[in-house]
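*Asks:* No sequence on hand, only this structure:
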């Protein structure tokens, strides 16, 4: 696969394009300049943003010039959701999140050498435009009837809540970004998720109206699991790229638990594995799914991309200690803390009997059941099998002075967090 578009299509990273033949020719004759926008809707980027960063990363590696736009102005407005109006953030909070996202973008792209990436903030040019100039010079190119057909806008118009003019104008602001980057940097390709198609096309249409030039749009499909749920959601919580919001261990576990039916799709999309490597992993899924070789490869590759090799090594060690034959006492305090946060559990005081601790953390539902389970050799403490139901937990049992890991059999484990 010598053409970048062929690679992206093989990886399942292309949902829609404008004039594919022309885009293919432009990429082949490049380099061209491409951008993707990231709004500061939270203090961290998330799984969906990672998909777009990987897209930019591949395009840069193919020799194209890439721009990551952080939405200091669009973040103040908010892309309309189909369900309800966004709560507007303060200017100070938005500026703080812009700085965090700007720093998060940098590790994924190359900012050195002959083809350095750029990070720009659309507040730098939007803040210089008066409301009258915006309406006269930009707004006149947009037709309300066309704007109303955008999926999110149409959904809101048909709801009881409706849509504010603030959010309704979002697509004009995003279109203005494309026009500015076209003029300033010769940008001729915008990428994004397929749910952003309407906003992306608005920018291409604006450039055609104002400059009389054709530019391109490329979207990637929204990644969903076998049930249709968007990837990146874990029990209602986003999978964040900030290690303080989603720990490297939780991040690793998320990808380790991907279904067999979905793992090859994610390996193609999220990693740099070659077609030959993917074929071998696909064979492993078919012939020995219980080994979860493909999932371990996916989890390690993506965790390393986001958090680095050291964090991945810690996550792997924690996973082996909790679910395999690894030594849980050998985990460093930070990794153990992250892993314990993902387990059910309870606060347990030093001196508590093993029986009471087993009940407290939910391994058994009564003291009699706990005694039987311990007597049958079904309980381990920090991966050491226990058979004394009256054993009292000592300070040494709480690893790093914080937590003791109780396990029933090989699969069910819980965290006894030191009380007080």
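*Replies:* Nice, thanks for sending it over. Computed from a predicted model, the values in this text were never measured in an experiment.

*Asks:* use CA for all of it now, contacts and neighbours both
*Replies:* Will do.

*Asks:* Now do the strands in this protein.
*Replies:* 16-17, 33-38, 65-70, 118-121, 187-193, 216-220, 233-234, 237-238, 345-348, 379-381, 384-386, 403-408, 412-418 (DSSP state E).

*Asks:* Name the residues that touch the first one?
*Replies:* Translated: strand 16-17. 23, 194, 216-220 (Cα atoms under 8 Å, 6 or more residues apart in numbering).

*Asks:* What segments of the stretch 51-200 of the chain are helices?
*Replies:* Per DSSP state H, counting those that start in this stretch, the stretch 51-200 of the chain carries helices over the ranges 74-77, 91-105, 123-126, 131-133, 144-147, 151-157, 165-168, 170-185, 197-211.

*Asks:* what about residue 276, neighbour count?
*Replies:* For residue 276, the count of nearby residues is 9 (other Cα atoms under 10 Å).

*Asks:* scratch that, residue 4 is what I was asking about
*Replies:* Considering only other Cα under 10 Å, residue 4 is surrounded by 18 other residues.

*Asks:* Please apply the same query to residue 333.
*Replies:* 15.

*Asks:* what does the one 3 residues further on give?
*Replies:* By the other Cα under 10 Å criterion, the neighbourhood of residue 336 contains 26 residues.

*Asks:* returning to that earlier point: max pairwise distance over the contacts of strand 16-17: which two?
*Replies:* Maximum pairwise distance among the contacts of strand 16-17 (Cα to Cα): 17.0 Å, between 23 and 194.

*Asks:* Which positions within stretch 95-105 qualify as buried?
*Replies:* Under the neighbour-count criterion of 16 or more other Cα atoms under 10 Å, stretch 95-105 has 95, 97-98, 100-102, 105 buried.

*Asks:* meant to ask about stretch 260-278, not that
*Replies:* By 16+ other Cα under 10 Å, the buried positions in stretch 260-278 come out as 260, 263-271, 273, 278.

*Asks:* from those, which ones fall inside helices?
*Replies:* Counting by DSSP state H, the part of the buried residues of stretch 260-278 found in helices is 260, 263-270, 278.

*Asks:* could these be laid out in TSV, adding distance to residue 133?
*Replies:* Conversion of these to TSV gives the following (distance: Cα to Cα, whole Å):
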residue	distance to residue 133
260	54
263	50
264	50
265	46
266	45
267	47
268	45
269	42
270	42
278	52
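
*Asks:* Check these against residue 385 and report the nearest one.
*Replies:* Lowest distance from residue 385 to these (Cα to Cα) belongs to residue 260, with 32.1 Å.

*Asks:* what's the distance between that closest one and residue 170?
*Replies:* Distance, residue 260 to residue 170, by Cα to Cα, to the nearest Å: 39 Å.

*Asks:* before we move on, what about residue 50?
*Replies:* For residue 50, the distance to residue 170 equals 22 Å [Cα to Cα].

*Asks:* Check residue 57 too.
*Replies:* Distance of residue 57 to residue 170, computed by Cα to Cα: 27 Å.

*Asks:* now swap in residue 7 and tell me
*Replies:* The spacing between residue 7 and residue 170, counted by Cα to Cα, is 32 Å.

*Asks:* Which one's more surrounded, those two?
*Replies:* Between residue 7 and residue 170, counting by other Cα under 10 Å, residue 170 is the more crowded of the two (20 against 16).

*Asks:* take a look at this one as well, against the first:
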């Protein structure tokens, strides 16, 4: 398979300067955590590695997302790939013409008009004026800025900027297009039009690299993803798996700790198990039930009490809920004591992918005890009874439907 990008051992180091603490100020205290070289005046410098030993390949026509938290190193990597900055170590090989859109207005001269900037960007990409003229009408039509074409771009809104910049990048026939979060500036209609254009480019054999904190956008556009943590690649895998790992990690970092104490009820434990066994990674088989147990302590008699859980996608979409009071109204009144309630997600119910148990506890019409404070992500594997050719099942929904098919021949 032809490679568009080959990255071998890329690392990037920055020097961060810290001033010595003076006049009671606390400057430089963080430096005690790092090894430093000290200058004569007592100031210090710190080596910060934004990227460490990054290696991966991108195939021609691949739509690749780069996923990670703020500060993980995503934008630094794209700047190196776009040759905006050089790596401290390692090398990259780019096979073809690369067009990058790293921020609104990249490559535009603010005093030039939209028309002039189209031709300028074409020249920077190595295209002749005749080649740019051939694409010019399509660029203007896509960007929807014909009325302002001869206005200096410094007077454009951010939305106009990004529409024209994307259109230039997409229509001047690059072999590789690199985008860093810029489409978030556009409205929903333009975003969908842009994603469709990028899919079209990939179908023509062009390569797309995409960075966004919108996991829905990443899933909609890309087929594979690199997950970066602390400047290192954690994995390169299918986009669904990378998003699931990213979201699961974020929830573990920011999720609630047990026990959770409130004025009227304490949540003591949440157990998510399969066949009586707790999987430390919360990875479960799809053809077996997943059991959920909630242990809680009630401090006083409560009326209209509800306890249970929601099942959501990692994007926050609610699939279903299960509350004890829905099936047992007599349990809406509860006295002081410690309780355990158990329920199961049936086997062959959830499509293979990543989900979240969100614990719910409330006094109906009075207050929420837990709300969205208790989240437990988990992963479901594909049940073996399903057709193995369904490689990316979760793109087709989240719930398996068993409509009891009955096929019979009604004529020869």
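*Replies:* Received the coordinates, thanks. Predicted model only: the values in this text are computed from it and were never measured.

*Asks:* what TM-score do we get after superposing?
*Replies:* Here the superposed chains carry a TM-score of 0.26, computed using TM-score structural alignment, normalised by the length of structure 2; 184 aligned residues with a Cα RMSD of 7.3 Å.

*Asks:* Mind putting the helices of the stretch 51-200 of structure 1 into JSON lines with distance to residue 256 of structure 1?
*Replies:* Below are those laid out as JSON lines (distance: least, Cα to Cα, whole Å):
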{"stretch": "helix 74-77", "distance to residue 256 of structure 1": "33"}
{"stretch": "helix 91-105", "distance to residue 256 of structure 1": "23"}
{"stretch": "helix 123-126", "distance to residue 256 of structure 1": "39"}
{"stretch": "helix 131-133", "distance to residue 256 of structure 1": "50"}
{"stretch": "helix 144-147", "distance to residue 256 of structure 1": "41"}
{"stretch": "helix 151-157", "distance to residue 256 of structure 1": "33"}
{"stretch": "helix 165-168", "distance to residue 256 of structure 1": "38"}
{"stretch": "helix 170-185", "distance to residue 256 of structure 1": "36"}
{"stretch": "helix 197-211", "distance to residue 256 of structure 1": "31"}
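
*Asks:* wait, which of those is closest to residue 254 of structure 1?
*Replies:* Set against residue 254 of structure 1 and scored by Cα to Cα, those come closest in helix 91-105, at 20.2 Å.

*Asks:* got a markdown table for the strands of structure 1, with mean neighbour count and distance to residue 301 of structure 1 too?
*Replies:* As requested, the strands of structure 1 are exported to a markdown table (neighbours: other Cα atoms under 10 Å; distance: least, Cα to Cα, whole Å):
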| stretch | mean neighbour count | distance to residue 301 of structure 1 |
| --- | --- | --- |
| strand 16-17 | 18 | 27 |
| strand 33-38 | 24 | 23 |
| strand 65-70 | 24 | 23 |
| strand 118-121 | 18 | 25 |
| strand 187-193 | 24 | 22 |
| strand 216-220 | 23 | 20 |
| strand 233-234 | 14 | 19 |
| strand 237-238 | 12 | 20 |
| strand 345-348 | 20 | 30 |
| strand 379-381 | 23 | 32 |
| strand 384-386 | 16 | 31 |
| strand 403-408 | 25 | 28 |
| strand 412-418 | 23 | 26 |
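
*Asks:* Dump the ones you listed into JSON lines; add distance to residue 153 of structure 1 as well.
*Replies:* As requested, the strands of structure 1 are exported to JSON lines (distance: least, Cα to Cα, whole Å):
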{"stretch": "strand 16-17", "distance to residue 153 of structure 1": "20"}
{"stretch": "strand 33-38", "distance to residue 153 of structure 1": "20"}
{"stretch": "strand 65-70", "distance to residue 153 of structure 1": "23"}
{"stretch": "strand 118-121", "distance to residue 153 of structure 1": "25"}
{"stretch": "strand 187-193", "distance to residue 153 of structure 1": "17"}
{"stretch": "strand 216-220", "distance to residue 153 of structure 1": "19"}
{"stretch": "strand 233-234", "distance to residue 153 of structure 1": "24"}
{"stretch": "strand 237-238", "distance to residue 153 of structure 1": "24"}
{"stretch": "strand 345-348", "distance to residue 153 of structure 1": "44"}
{"stretch": "strand 379-381", "distance to residue 153 of structure 1": "55"}
{"stretch": "strand 384-386", "distance to residue 153 of structure 1": "58"}
{"stretch": "strand 403-408", "distance to residue 153 of structure 1": "49"}
{"stretch": "strand 412-418", "distance to residue 153 of structure 1": "46"}
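
*Asks:* which parts of stretch 282-299 of structure 1 are buried?
*Replies:* Neighbour counts over stretch 282-299 of structure 1 (16+ other Cα under 10 Å) mark 282, 284-285, 292-299 as buried.

*Asks:* distance between the ends of it?
*Replies:* End-to-end distance for stretch 282-299 of structure 1: 15 Å, by Cα to Cα.

*Asks:* what's it in contact with?
*Replies:* 251-258, 260, 263-264, 266-267, 270-271, 281.

*Asks:* residues contacting residue 266 of structure 2?
*Replies:* Residues near residue 266 of structure 2 by Cα under 8 Å, 6+ apart: 259-260, 296-298.

*Asks:* And the helix or strand hosting it, what's buried?
*Replies:* Using DSSP states H and E, residue 266 of structure 2 maps to strand 265-273. By 16+ other Cα under 10 Å, the buried positions in strand 265-273 of structure 2 come out as 265-268, 270, 272-273.

*Asks:* In CSV: those, plus distance to residue 242 of structure 2.
*Replies:* Converted to CSV, the buried residues of strand 265-273 of structure 2 look like this (distance: Cα to Cα, whole Å):
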residue, distance to residue 242 of structure 2
265, 37
266, 34
267, 31
268, 31
270, 25
272, 22
273, 23
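
*Asks:* quick one: which of those is nearest to residue 211 of structure 2?
*Replies:* residue 272 (32.9 Å).

*Asks:* Run a quick neighbour tally on the nearest residue to that closest one once chain neighbours are set aside.
*Replies:* Closest residue to residue 272 of structure 2 apart from its sequence neighbours, by Cα to Cα, 6 or more residues apart in numbering: residue 292 at 4.7 Å. Neighbour count for residue 292 of structure 2, taken as other Cα under 10 Å: 19.

*Asks:* Residue 207 of structure 2 now?
*Replies:* Close neighbours of residue 207 of structure 2, defined as other Cα under 10 Å, add up to 27.

*Asks:* Go ahead and confirm it touches residue 177.
*Replies:* Yes. In terms of Cα atoms under 8 Å, residue 207 of structure 2 counts as a neighbour of residue 177; the distance is 6.3 Å.

*Asks:* Does residue 55 of structure 2 belong to a helix, a strand or coil?
*Replies:* Assigned by DSSP: H, G, I helix; E, B strand; the rest coil, the conformation of residue 55 of structure 2 is strand.

*Asks:* ok, now which ones touch it?
*Replies:* 6-10, 233.

*Asks:* now the strands: where do they sit in the stretch 51-200 of structure 2?
*Replies:* Residue ranges of the strands in the stretch 51-200 of structure 2, as given by DSSP state E, counting those that start in this stretch, are 63-67, 89-94, 98-101, 176-180.
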